[in-house]
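my questions concern the predicted model and sequence given below.
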Amino acid sequence: MRVLKFGGTSVGSAEAIARVKDIVASLKDEAVVIVVSALGGVTDRLIRMANMACEGDEACISELQLIINTHEELINNLFESENAAEVRALVSSEIEELDTLVKGVFLIRELSRKSLDRISGMGERLSSRIIASYLGANWYDSRNYIKTSFEFGRNQVVYEKSEQLLSKLKGSLGRLSLFPGFISSNGKGESTTLGRGGSDYTASLLAAAFDADVLEIWTDVDGFMTADPKVISRAYCIDHLSYSEAMELSHFGAKVIYPPTIIPAYRNKIPIRIKNTFNPSAKGTLISEQSESGARQIKGISSIKDVTLITVQGIGMVGVPGISMRLFSCLARVEVNVVLISQASSENSISMVIDSSRSDVAVRAIREEFKPELDKKQISRIMQEDEMAVIAIVGEKMKQTTGIAGQLFNSVGKNGVNIYAIAQGGSEINISFVIKEKDLRKALNAIHEAFFLSQYQRLNLFLAGKGTVGSKVLDKISTQAQKLMADNRLRIRLVGIAGSRSMILNREGLYPDTVIQQLEKEGVPGCINDFKNKIIEMNVANSVFVDCTASEEVADIYLQLLEANISVVTANKIASSSSYQHYSRLKRTAAEKGVKFYFETNVGAGLPVISPINDLVRSGDRIVRLQAVLSGTLNYIVNEMSEIKPLSEVILEAKQKGYSEPDPRIDLSGTDVVRKLLILARESGYKLEQEDVEVEPFVPVEYLSQPSLEDFMEKVKELDELFEDRRQRLYLEGKRLRYAASLEDGKAKVGMVEVDKTHPFYELEGSNNIILIWSENYNLHPMQIKGYGAGADVTASGVFADIIKVANV
């Protein structure tokens, strides 16, 4: 025998009920017991109508007629006219009773619990009559077999009596039997209900009493999901759960099955299968005594929103017996259900989570109960924190498995999610904790990735700058995506991009190949601060902000992003070369928040310069001296100058090839090299400011101060002959000109140097950079780093390497 329960969405229309008929017909000669809910949404409408009647709202009569019309329309759609008349006659007594009840409540303006039970249970009485007729099933009134008593503020099933009545019925059941869910009766024969989700409970009681082979819960989802698919698009169906796992997931918000449903099935070891009426071929979720072998330690994540955390605190609670009993007894008296409890080991505080709609009632009850202790300051305060959420991770295999809690709290902590209370039962199949509701989506995504998609790590990128470097980074994201997934188990997803005046963001991802065109067509107007606010507001897990601009305005938002637990990768030198106080605050904030602040391309473009310095310093070595050619632009200029190609022409060429800044004067002033040297010095452990660096510009200051770039390009021609004379002199002396940076004895200097063939700078070609590092360990022969130091391609490669490092470090 099978017991099949069909929920409100499964019987919500004539088309859906036709699907039910097909499902039942596929079972052929097998004995089947069917339990049905009210038509989708009808129970809510009945309760709303009853409350309207109690308040004297005449619209309740119109609502009553709409409910009646809904059922009459269903009958007309399911049956031919002659049969439809018979079915309408069959349900006429229920409709008359409903009409009488609603009008009675309206007249006396009173809605008793007994009246509400009768009205709210009418949906199942009507739907079950109609569906039984359509399926040709024998109809049974569940109120005759499922008995309840009112205890602890709710109707409790009297198991022994109910099982006795159902057992007597078992032998007389035919091949196809149908029961309304949700409804029951008390010892006086008065109609009662089993609470929201009670139709599942009805089905489980029947399955247990009839010793069914399986209980199937047919709904509108494929089964229990690893997490809420409305929040986590990558959630997937769980094949198998134990009774305990399913109970825990249901208790903490997984609305697939009503939690008490599991108890009768568990007692009689009846497997439960969750199936989708609208996708019957899907395997669904099997719930049984044992979880399957080889399963993950974590089977699912569930969550509850709209809850309040209440904490009772005071040293007068320590060691005093009966405090907990009084606390939870006073809440029970006002019918407040406690979802989670957490108590400090010192006994000086107890925290509990309740539904937010009952928070004021709960706080008043606690204050009244503990008034003497509050007056005497034995209890110091009762805190109420609203807009909270509870997350629970569930799995039988968590028992005695080390590292689960560490992995859990690391995944949420590195994303900046604060935990307010924690609870773990002795059974070790559940870890629950309380967070702010605004952080729920981020936390769920981080946990789901950590436990269910751990073979892949995802980074969510927000890119500022769509120019030469930015577009090259987009190319890298596009072309390297498959390789990163295969080799590094890393998924990089672009979720936002901003230009100078517009931006576009999409939580589900943007296509890097077409996003620049999309930004131009669909971008929302906004400045970089607007973009920053949107990033923080989106609150996406594993977020990385990537700056491919040279903008001071963009650099100014780093601190707020880091404080919001968003990693920063930047090719922009401004932040790291600003005041030492700001630089150190950025580094400190990243460390404190557990996020990354990477700026390898600030020096040497794609060359690994900062990382080796960091490694030396972390190993305990001390850097004592630096010498470097750090400007690919200026090195290109000195290498390309010749008799036939003067200084002014080479400067223009460097600009046209993209080696220099859009305004070459920034390079020629030495400012760019100063910034780079300052960054190297700081990473080496020296607390220097820009004014501490002695600077000799590449060209005299009076040339750099021309009012426009055009004026400068014209005036700099005056230096062509001077530079050519110097070049020829050095050639005859066997030397070459270099624009270099140095750090020695804590003193920093930038300017022209003349080097001979014995110096490593002599053979430096094109736009290459070179950095020489002397330390206490590298004191005779310096560490030498040499290679391309300019160009969009190498800079983009360096930025991309930093992005990957965010995931790997």
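Perfect, I can see it now. In this text, all values refer to a predicted model and were calculated from it rather than measured experimentally. Numbers count the residues shown, from 1 in each chain.

going by C-alpha atoms from here, please, whenever you check contacts or count neighbours.
Noted.

just checking, V318 touches A344?
No. V318 is beyond contact range of A344, at 10.0 Å (criterion: CA atoms under 8 Å).

more neighbours: the two, which one.
Neighbours of V318 and A344, each counted by other CA atoms under 10 Å, are more numerous for V318; the result is 16 against 13.

wait, what's in contact with the more buried one?
Contacts of V318 were listed using CA atoms under 8 Å, 6 or more residues apart in numbering, and they are S346, E347, N348.

does anything pack onto the helix or strand harbouring R273? Which helices or strands?
Secondary-structure element containing R273, defined by DSSP states H and E: strand 272-276. If you count contacts as 3 or more CA pairs under 8 Å, 6 or more residues apart in numbering; DSSP states H and E, strand 272-276 packs onto strand 214-219, strand 285-288.

how many residues are close by I382?
One way to gauge burial is a neighbour count; for I382, by other CA under 10 Å, it gives 17.

got another, please set it beside the one above:
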Amino acid sequence: MKVMKFGGSSLASAERFASVAHLIVAERDRLQGPPYVVLSAPAGVTNELCQMVTALNEGAVDGTDSATNTNAGINTLHSFQQRTSQLLNDSKPLLSDAVWMVAENQLKSLLNDLSDKVKGCQLLGSCPAPVATALSVAGEQFSVLLMQAHLSQLGCESAKLNPADFILVGDQDLVDVSESSVRFDALSLAPMVHLMPGFYGEDQQGQLHTLGRNGSDYSAAVLAVCTHAESCEIWTDVNGIYHADPRIVEGAQLIEHLSFREAIDLSYFGAKVLHPNTVLPLAQQNICCVIKNSQNPEAKGSMISNNRTSKKTVKAISNLSDVSMINVSGAGMKGMVGMAARVFDVISQAQISVVLISQTSSEYGISLCVSGAQAEQAVDVLNRCFELEIGLQLIKPIQCQNHLSVISVVGDSMYQHKGTASRFFAALAHAGVNVIAIAQDASEHSISAVVRSERIEDAVIVCDHYLFSKQARVDAFLIGCGTVGQALIGQIKKQQAWLKKKQIDLRVVGIANSKKQLLSEQGLDLSQWQQQLDSAPASLNAQALADWAQDQHLINPVVIDCTSSESVSQDYETYLAGGLHVVTANKKANTDSMSRYVALHQLAAEKQKQFLYETNVGAGLPVINNLQNLRRAGDELLQFEGILSGALSYIFGAIHQGMSLSEATAKAKSLGYTEPNPAEDLSGLDVARKVLLMAREAGLSLELSDVVLDAVVPDDLAQISEADAFMQALPSYDDAFSEKVKQAEANNQVLRYVASITDGQCRVAIQAVDSDHPLYDIQAGENALAMLTEYYQPKPFVIRGYGAGAEVTAAGLFGDLMRIDTLSREY
């Protein structure tokens, strides 16, 4: 025996009625006995009819012109007549004339009955409860008569099953299932397909009574219990229950099986497929429930039963919107016996449903969440209940926080696994979502958090990523399209497919230069980015970019600064505060004032965002990371010496091969080794910034002005701010510099530009080193660093490799970019 229930979306057109009829006949032919079928009203009809009832009652309630309200009721009835007549007329080509005429007469009878009831309400000036119910369920009545016609056309005999004959509705729209089963057993039903209108039954006084929200599903569950059915199928317009709301989570996965407990928790906390009242009767009788798609009947659907087949820790994420939190608090509550009982008793008497409860361990306060529609009523009844205590200042006036949502993770296996709660709240923290209240059931089948409604989508998306996704996700926004930026784009384009195979989804969602900004939340086509950027309408704006990233609910948005721009580096705080990670080759921020350096890192930690800058010192060499790891292990830097500029390494190597200083600099610039303006390199300022950052990472509190700096060129050259002007003026110093080279070579030495940290002092200067010195053999373009530490002595920790060039620097940025998702998951 099977019960099949079809919702309004499955009955929205004549074609869908016909499709459902074929499904019913197919089940009849497959089963040993015909199925019982429960039908909802066609989509949208019940809402219209309920609005009609409200209009008919408003005159009696608020004293408005009853004629006006009655006219509104008549207009709604006319709309119902048009809708049902249209469905019947659309069915005419699918039905024989005889079958269609029977249905037409039945519809006329139904419409005449409704018209009489509306006219009666007009005379009374109100709409009595039994009449209101009869009007509200007219849509279900119509669905049954039209479905009978379609079944008759297929040669399938059917009969209407009146729910008022056996479904007994008690308080709060709940069905007395035991008594309903007894009443059903007393019915004498012929062996044929029985069609039952959903949504209502009969109360103890023998009057029609609706079953509230999702009442047709509830009707089907009750009927399944009464018929001792093996299963209850709920046919709708989706393939089943998804692990998260598909409207929020891209690629939400179908849950093929879940337990009754999981289904109840999911529906209770916002899942739209089923209502808890539907699940409970089925769970008590162990009747499996299957969610199917009437528009895709071949899909497997979702089965709800007591059989546990999944080992997943978290089965699904649900979200419930339009929630308000009521707070009852005050010092006088502590130790007062019965306060909680009074709170929930008065809420119960007002028939207000409580979604979630949270209480402080000190008994100082109780928080309860209710639907936003009932919040004002809840505050009112609680203020009246505790009027005396509020007057005596034992408790505070009742507080209400609106515009909230509840996000919940659900799974029967959660209690068997450690760390589920920590992962859940870590994900919320990573999303930058503030948790207002927390609730967890004692059996650990669900964990819920109350958050602001405007952040619920971010919360769901990020929790889905960290609890369900096997694929890491990074959304990159690249600033700077010079040699380094172009090299990085090329590397990303080359590696995207390979990374995808390794479960890393790296998307470049934005590219900007000094004039244009190009954005795409789905990721840019990196084979056409230059043309698209040229035609982009907007320029870079840090706050607008941060707002855009939040609006698009990006999982791991990261800004990559490929520039040496002071103005771009000034925006890092905006990006971090706005929820974006920052990866940078730009040294300006980290070598700004010590106070800003500290504040910037504190902001990153506070916002739980990554601020990565490995390329600030050694381009592609792992300098910063190694130093940080040594310090984490308890090591301390005692002394440092090294060549920190790949550009100057190349230049100083070239001059010992016979080039002049200006020729070597021009060559290095053409290879992309220098800064855009080589004056920054030859002034020594770039190296000074690097050694300052090394010192700060080692724990020294120094300013850039504390670095003793001996420039490669005189100050008048070093201070030239335009690259072309500097390159034109540089040959004037070739002869003077050549003398230094000759003097060093005469002593069997070579010149090197060396940075050092000794006794807390940073120095950058030209040194002449002989063949015994470790920096003597450094090849053109190489960096070499020697760190003498407490752990690494008397021989230092040495890092050596090429530290110049767009490809090397881009590779260093790429490496930091790949650390974003891994490090973020550690929070």
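Cool, the structure landed. It should be emphasised that the depicted structure is a prediction, and the values quoted were computed from it without experimental measurement.

TM between them?
The TM-score (TM-score structural alignment, normalised by the length of the first structure) is 0.94; 803 aligned residues with a CA RMSD of 2.3 Å.

follow-up on the earlier one: looking at the helices and strands packed on strand 272-276 of the first structure, which is closest to G322 of the first structure?
Of all those, it is strand 285-288 that lies closest to G322 of the first structure, at 38.4 Å by CA to CA.

trace D464 of the second structure over to the first structure, please.
Alignment note: D464 of the second structure maps to H448 in the first structure; criterion TM-score structural alignment.

list the contacts of its match.
When the contact criterion is CA under 8 Å, 6+ apart, the partners of H448 of the first structure are T226, A227, A235, I301.

ok, and the closest non-adjacent residue to the first one?
What that stands for is T226 of the first structure. Once its chain neighbours are removed from consideration, T226 of the first structure has its nearest residue in G300; the separation is 4.3 Å (CA to CA, 6 or more residues apart in numbering).

identify the residues contacting the aligned partner of the one you found in the second structure.
With TM-score structural alignment defining the correspondence, G300 of the first structure maps onto A316 in the second structure. Counting by CA under 8 Å, 6+ apart, A316 of the second structure touches Y242, H243, A244, L266, V409, V410, G411.

now the residues you listed in TSV, with neighbour count?
Formatted as TSV, the entries for the contacts of A316 of the second structure read as follows, by neighbours: other CA atoms under 10 Å:
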residue	neighbour count
Y242	23
H243	24
A244	27
L266	30
V409	31
V410	25
G411	25
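
and which of those residues is nearest S126 of the second structure?
Within those, proximity to S126 of the second structure (CA to CA) peaks at L266, which comes in at 38.8 Å.

quick one, strands of the stretch 151-300 of the second structure?
Counting by DSSP state E, counting those that start in this stretch, the stretch 151-300 of the second structure has these strands, from start to end: 158-160, 168-169, 193-197, 200-203, 208-210, 231-236, 257-259, 288-293.

with the first structure overlaid, how far apart is the last one on average?
In other words, strand 288-293 of the second structure. Once fitted to the first structure, strand 288-293 of the second structure is off its aligned match by 0.7 Å on average (mean CA distance after the TM-score superposition for the first structure).

buried sites along stretch 590-606 of the first structure?
Within stretch 590-606 of the first structure, the residues that qualify as buried are 590, 593-606, counting by 16 or more other CA atoms under 10 Å.

strands - which of those land there?
Assigned to strands by DSSP state E, the following of those qualify: F597, Y598.

what's the neighbour count on E521 of the second structure?
Under the neighbour criterion other CA under 10 Å, E521 of the second structure is assigned a count of 16.

also G510 of the second structure?
For G510 of the second structure, using other CA under 10 Å, the count is 22.

distance of the counterpart of it in the first structure relative to V595 of the first structure?
Taking TM-score structural alignment as the alignment basis, one finds that G510 of the second structure is matched in the first structure by G496. As judged by CA to CA, to the nearest Å, G496 of the first structure and V595 of the first structure stand 19 Å apart.

trace M594 of the second structure over to the first structure, please.
Taking TM-score structural alignment for the superposition, M594 of the second structure sits opposite Y580 in the first structure.

quick one: residues contacting the closest residue to that match other than its chain neighbours.
Closest residue to Y580 of the first structure in three dimensions, ignoring its sequence neighbours and counting by CA to CA, 6+ apart: E689, at 6.1 Å. If a contact means CA under 8 Å, 6+ apart, then E689 of the first structure has S578, S579, Y580, L678 as its contacts.

so what's the third one up against?
Looking back up the chat, that one is Y580 of the first structure. Remark: with contacts taken as CA under 8 Å, 6+ apart, Y580 of the first structure is in contact with K687, L688, E689.

and the second one, that one's in a helix?
No. Secondary structure assignment (DSSP: H, G, I helix; E, B strand; the rest coil) places L688 of the first structure in coil, not in a helix.

that one maps to what in the second structure?
Mapped onto the second structure by TM-score structural alignment, L688 of the first structure lines up with L702.

I'd guessed its match sits against R696; true?
Yes. When contacts are counted by CA under 8 Å, L702 of the second structure is listed as touching R696 (6.8 Å).

mean deviation of the strand or helix carrying I301 of the first structure from the second structure?
Assigned by DSSP H and E, I301 of the first structure falls within strand 300-313. In this overlay with the second structure, the average offset of strand 300-313 of the first structure from its partner residues is 1.1 Å by mean CA distance after the TM-score superposition for the first structure.

show the subsequent helix or strand relative to that strand.
Counting by DSSP H and E, the next helix or strand C-terminal to strand 300-313 of the first structure is helix 323-333.

which residues in the second structure does that following helix align to?
On the second structure, the counterpart of helix 323-333 of the first structure by TM-score structural alignment is residues 339-349.
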